[in-house]
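[1] requesting a structural model of the entry that follows:
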Amino acid sequence: MHSLVINCGSSSLKFALIKASTNETILEGVAEPLGSDYAKIVVKYHGEKFEESLVEVDHFGAAKKMFTYLQEFGLSGKIDAVGHRVVHGAEYFKSSVLIDQATLDAIERCNPLAPLHNPANLIGIKAAMEVLPNHPHVAVFDTAFHQSMPEKAYLYGLPMEIYRKYNVRRYGFHGTSHRFITEQAAIRLNKPMDELNIISAHLGNGASIAAVKDGKSVDTSMGLTPLEGLVMGTRSGSIDPGLFKYLEKNLNYSIDEIDQFLNKESGLLGLSELSNDCRQLQEHAQKGHRQAALALEIFSYRIAKQIAAYLVPLERLDALVFTGGIGENSSYVRKQVIDSLAFMRYELNEEENLRCFGGYEGTIATSPVFGDILVVCTDEEGMIARDTLDILQNAELKEA
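    Prediction:
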């Protein structure tokens, strides 16, 4: 069986055809920047790359061109179902679901909680449903894995009315990745999921940490939006909310300017005044660039501080797992984080830490009290594909 996975952004449509039995990506591609005169589609198939400009530069045009490529390569008939990444499911969705009109309506009601993501996700779903109207479509939510968090973890210290009326609470993101890492950790540690306690550190341009107790998320660093939590590539992470009034009153910033400032101009980019790319910052730091080194030090310190905080809800730790683009590839950041966790008595294997790069996985440190530190490559697309086909098979069983 094959699943077509679609990840739609405000100006992009990414897609991959994945074979369920082997988790092999048969074909993948991206159409971007949609809405512009120079929008194009790039497709990779059998080691070859195909690229062309789009005549219809919106999401519907991109979806049609995607399907044209699938037809040309004789792959359209292999699609059994379509899986869609949806960023925000609020409290409506605790797991992946088959898409119907009620699902679309609920996703749309989440738009105020993720105005940059959910509207684009919806456009992608509708475009794909128009191109593939006879296929089942499944929504897989970034927030769903964290719906197991208790009230003490997800409620803000705000009047309860704002939660009851407007759903303002902590939701968390990267749930598909954290769920995949939890399953992989259980396999590698040979431990039942319902007995597994781990800290999953998904570190990339966007970064979050999840505390997983007995196989379920009990806390996570992102909140109502993906801005809360760690310092990230261009996002500030958690800040004093009083900054909003200060910027507005003293620097005449508008709400939109503050949003741009915190989401696009801060984090590693703002601190280093060089780049949000961890690889470039490491290179400059090793050459003596003070701000590059400081940016990475702050990044690593906040990660270590969050990891230490999650010992409170977990009580016992079986493993700490690094994943995501930085977590999987940066021995520099991993070492800084581990050095900051000296009280946890981790013994770093320097050689193994350096080896874990470019797809290599392994155990890079051990502690007599807090278990191993693992590097595991995440696979969000694979999880979406698996969820999609699982839901399809369950629906078929109900009909039988």
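
[2] contacts, neighbours, all on C-alpha from now
    Will do.

[3] helices along the stretch 51-200 of the chain, start to end?
    For the stretch 51-200 of the chain, helices defined by DSSP state H, counting those that start in this stretch occupy the ranges 59-72, 101-109, 118-131, 151-154, 160-166, 175-189.

[4] would you mark the buried spots in the longest one?
    Buried residues in helix 175-189, counting neighbours by 16 or more other C-alpha atoms under 10 Å, are found at G175, T176, S177, H178, R179, F180, I181, T182, Q184, A185, A186.

[5] same deal with the shortest one?
    The neighbour-count criterion (16+ other C-alpha under 10 Å) identifies Y154 as the buried residues of helix 151-154.

[6] which outside residues touch it?
    R169, R170, Y171, V218, D219, G223 (C-alpha atoms under 8 Å, 6 or more residues apart in numbering).

[7] so which of those sit within strands?
    Among the contacts of helix 151-154, the ones falling in strands (DSSP state E) are V218, D219.

[8] from the contacts of helix 151-154, which two are the most distant?
    R169 and V218 (14.3 Å; C-alpha to C-alpha).

[9] what is the burial count for the residue lying closest to N197 once chain neighbours are set aside?
    The spatially closest residue to N197, leaving aside those adjacent along the chain, is K213, at 4.5 Å (C-alpha to C-alpha, 6 or more residues apart in numbering). For K213, the tally of surrounding residues (other C-alpha atoms under 10 Å) stands at 23.

[10] I'd like the structure of this one too, to check against the first:
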Amino acid sequence: MDDPDGEDPREQYEEHVRSAPARRRCVLGERVDGRIPPCRGSLGKRRSTTGLPCSRDHAVPTRTQTAGTCGPSWRRPGVCPLFRPGTSPRPAGGTAPPHRQADTDGAPSRRASRSTCPTWPKRRHRLEDGGGDIGVFPTQADPESRAHSVAGAPCRRTQVHWRCVMRADRSHESRDGHVLVLDAGSSSLHIALFAADGERVADRDASEPPGPGAAAELRNFLSEVPAPAAVGHRIVHSGPHLTGHTLIDTPVRALLEDVADLAPLHVTPALRVVDAARELLPDIPHVACFDTVFHKDLPAQARTYAVPERWRAEYGLRRYGFHGLSYSWALQRTAQALGRPVDNLQVVLVHMGGGCSACAVRNGHSVDTTMGLTPLEGLVMSRRSGSLDPGALLWLQRRHGLSTAELDDTLHRHSGLLGLSGTSGDTRDLVRARAEGDAAAALALATFTLSCRRGIASMAASLDRLDALVFTGEIGEDQPEVREEICSALTVLGVRGGLLVPELEDLMREGLRRIDQAVRSVPVLVVATGEIQQIAAETRRVLGVADRTR
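    Alright, predicted model coming up:
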């Protein structure tokens, strides 16, 4: 989506990296005789950071504002710092806020007083008040006059509202253009930070599913790593209006909210994380990286459902396809391993994890895939059913009175391997249980591997030849029994069993292994999952920054 302000994202990104030490001063400018002068911007609006009306009659500053001001938050016009007339910049109690001082390395001084507020985590924060004083404070004085302590002094301010922002003056750490990657799922949040050369600086799997605690988890992570210059978010579904990875602004955020019900397990929690990250890091670009973009050029015959034209036109029924970030990464690694250009490859990629799908790639482009309008269609998955006879669902509603909510919950959370086995959706558990004689586990694995073979064969039908079969995803990289059972029954495609079993540690270190060993068989490769790295690379591309990882 185009920048509504007509500015070059690359220039904004680079300016952010260059000017990190200069930001965080008063949005309204320097004090004059102890008073805050009116804004020098050109937009005659009254804004507040908390949604409350601003009592100061001034214009909102713009990006062309004179030196000495911090400039607006990313993608938001300059915001009113909520400093009301007649109030003091000091907390009631007489103790001034402790100013942030800088050590020689540009980091915040350890000499600065820490907040003793019992209602806020022990985390060093920068706060802006209306006069440009910057200190180490709790997140925000309660607008409803909750009393708490700031720098050891009781604070009962009801007039001044403090806006918390993550510190951004660690410019020596952010000049490299570190990219923060956030990958939120229904029950997990993976956080990673990448340097400009693609090196993973740090990562963390959140202890709680995305929710109210996501901000705290992210805040704790950011307190331990170099400051990021951009954030990349994995968003599973782009909907019909976004066909490329894009900067997140208010219109884009609204479009994502509108399509959340097409992938409720993924998009809804991801948006919670997007909102938390934009609140904590408002002055750097946030980029939405979509799983659907890889499939945006699906041929008409592959993306079209055989339903009336009115359904397709009015309701937007069509195939989108998913796991695109994983496929993008795996395709590049496969081309490197085979020593062939991407645009001269015809391969079937199979992503097997919590969600499972297959994709046919011809000359660098997705031409068919098993997932559809939603990530529920296609292969049997860990807890999702995969494809079902639509008539069966109609029958369940008519004959047994199952509600839409019951069908939704069961098909998304209680089906797949879990529904078949009755015990687990994890193939590792099921392989062990099958070895111990568990018939339900054996049936679950047999149904799963047959579903995968069907998917692979149907994808091969969209190709002229099969140059390689590629496995990725958690099951694909870490379950040799499943790979063997799939490949040993695909001789019709020239794929053979008797696969090598690389050590997982070696695979993670090297990123890829070729595992076929039969003479004149189709190459079979395993690629370590690379969605996180791909998000970092796509984020840099959106910002026009060179990707040094290739």
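
[11] sorry, back to before: how about the residue nearest to N197 of structure 1, what does it touch?
    K213 of structure 1 makes contact with E195, L196, N197, I198, P313, L314, according to C-alpha under 8 Å, 6+ apart.

[12] correct me if wrong: the second one contacts D318.
    It refers to L196 of structure 1. Yes. Between L196 of structure 1 and D318 there is a contact under C-alpha atoms under 8 Å: 6.8 Å.

[13] A468 of structure 2 corresponds to which position in structure 1?
    Here A468 of structure 2 is matched to A319 in structure 1, going by TM-score structural alignment.

[14] that match reaches I199, doesn't it?
    Yes. A319 of structure 1 is in contact with I199 according to C-alpha under 8 Å; the separation is 6.6 Å.

[15] higher neighbour count, those two?
    Neighbour count, other C-alpha under 10 Å: between A319 of structure 1 and I199, I199 has more, with 29 against 23.

[16] show me what that one aligns to in structure 2.
    By TM-score structural alignment, I199 of structure 1 lines up with V348.

[17] how far away is its match from V361 of structure 2?
    As judged by C-alpha to C-alpha, to the nearest Å, V348 of structure 2 and V361 of structure 2 stand 6 Å apart.

[18] same question for V524 of structure 2.
    Look at V524 of structure 2 and V361 of structure 2: by C-alpha to C-alpha, they are 15 Å apart.

[19] next one: Q12 of structure 2
    35 Å.

[20] and stretch 272-283 of structure 2, how far out from the chain's middle?
    12 Å (C-alpha atoms, centre = their mean, to the nearest Å).

[21] can you pull the buried residues of that stretch?
    For stretch 272-283 of structure 2, a neighbour-count test (16+ other C-alpha under 10 Å) marks R272, V273, V274, A276, A277, R278, E279, L280, L281, P282, D283 as buried.

[22] hang on, the earlier thing: most surrounded residue in the contacts of helix 151-154 of structure 1?
    With neighbours taken as other C-alpha under 10 Å, the top of the contacts of helix 151-154 of structure 1 is Y171, carrying 30 neighbours.

[23] ok, the equivalent of that residue over in structure 2 - contacts?
    By TM-score structural alignment, Y171 of structure 1 lines up with Y320 in structure 2. Taking C-alpha under 8 Å, 6+ apart as the criterion, Y320 of structure 2 is in contact with T292, H295, K296, R303, M371, G372, L373, T374.

[24] buried subset of those?
    Counted by 16+ other C-alpha under 10 Å, these give T292, H295, K296, R303, M371, G372, L373, T374 as buried.

[25] quick revisit: Q12 and V361 of structure 2: which is more packed in?
    The residue with more neighbours, out of Q12 of structure 2 and V361, is V361; 26 against 15, by other C-alpha under 10 Å.

[26] and whichever strand or helix holds the more buried one with helix 324-338, angle?
    In the assignment (DSSP states H and E), V361 of structure 2 maps to strand 356-362. Orientation of strand 356-362 of structure 2 against helix 324-338 (axes from the mean of the first three to the mean of the last three C-alpha atoms, to 10 degrees) gives an angle of 50 degrees.

[27] what about strand 356-362 of structure 2, how far off from structure 1?
    Following the fit onto structure 1, the mean deviation recorded for strand 356-362 of structure 2 is 0.6 Å by mean C-alpha distance after the TM-score superposition for structure 1.

[28] for L193 of structure 2, which non-adjacent residue is spatially closest?
    That would be L180: by C-alpha to C-alpha, 6+ apart, it lies 4.5 Å from L193 of structure 2.

[29] map that neighbour across to structure 1 for me.
    Match for L180 of structure 2 (TM-score structural alignment): L4.

[30] surely its match touches G83?
    Yes. With contacts counted by C-alpha under 8 Å, L4 of structure 1 reaches G83, the gap being 6.1 Å.

[31] for those two, indicate the residue with more neighbours.
    A count of neighbours by other C-alpha under 10 Å puts G83 above the other of L4 of structure 1 and G83, at 31 against 27.

[32] roughly how far apart are the more buried one and Y45 of structure 1?
    G83 of structure 1 is 20 Å from Y45 of structure 1, by C-alpha to C-alpha.

[33] before we move on, the earlier item: so what's the match of I199 of structure 1 up against?
    Contact partners of V348 of structure 2, counting by C-alpha under 8 Å, 6+ apart, are A358, C359, A360, V361, I456, M459, A460, L466, A468, L469, V470.

[34] tell me the secondary structure at T366 of structure 1.
    strand (DSSP: H, G, I helix; E, B strand; the rest coil).

[35] run through the residues that contact it.
    Y346, E347, L348, D372, I373.

[36] can you list residues touching both of L4 and G83 of structure 1?
    With C-alpha under 8 Å, 6+ apart as the test, L4 of structure 1 and G83 both reach A385.

[37] reformat the contacts of T366 of structure 1 as a markdown table; add secondary structure, distance to G61 of structure 1 and neighbour count.
    Below are the contacts of T366 of structure 1 laid out as a markdown table (DSSP: H, G, I helix; E, B strand; the rest coil; distance: C-alpha to C-alpha, whole Å; neighbours: other C-alpha atoms under 10 Å):
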| residue | secondary structure | distance to G61 of structure 1 | neighbour count |
| --- | --- | --- | --- |
| Y346 | coil | 52 | 20 |
| E347 | strand | 53 | 16 |
| L348 | strand | 51 | 19 |
| D372 | strand | 48 | 22 |
| I373 | strand | 45 | 24 |
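
[38] all good on my end, thank you.
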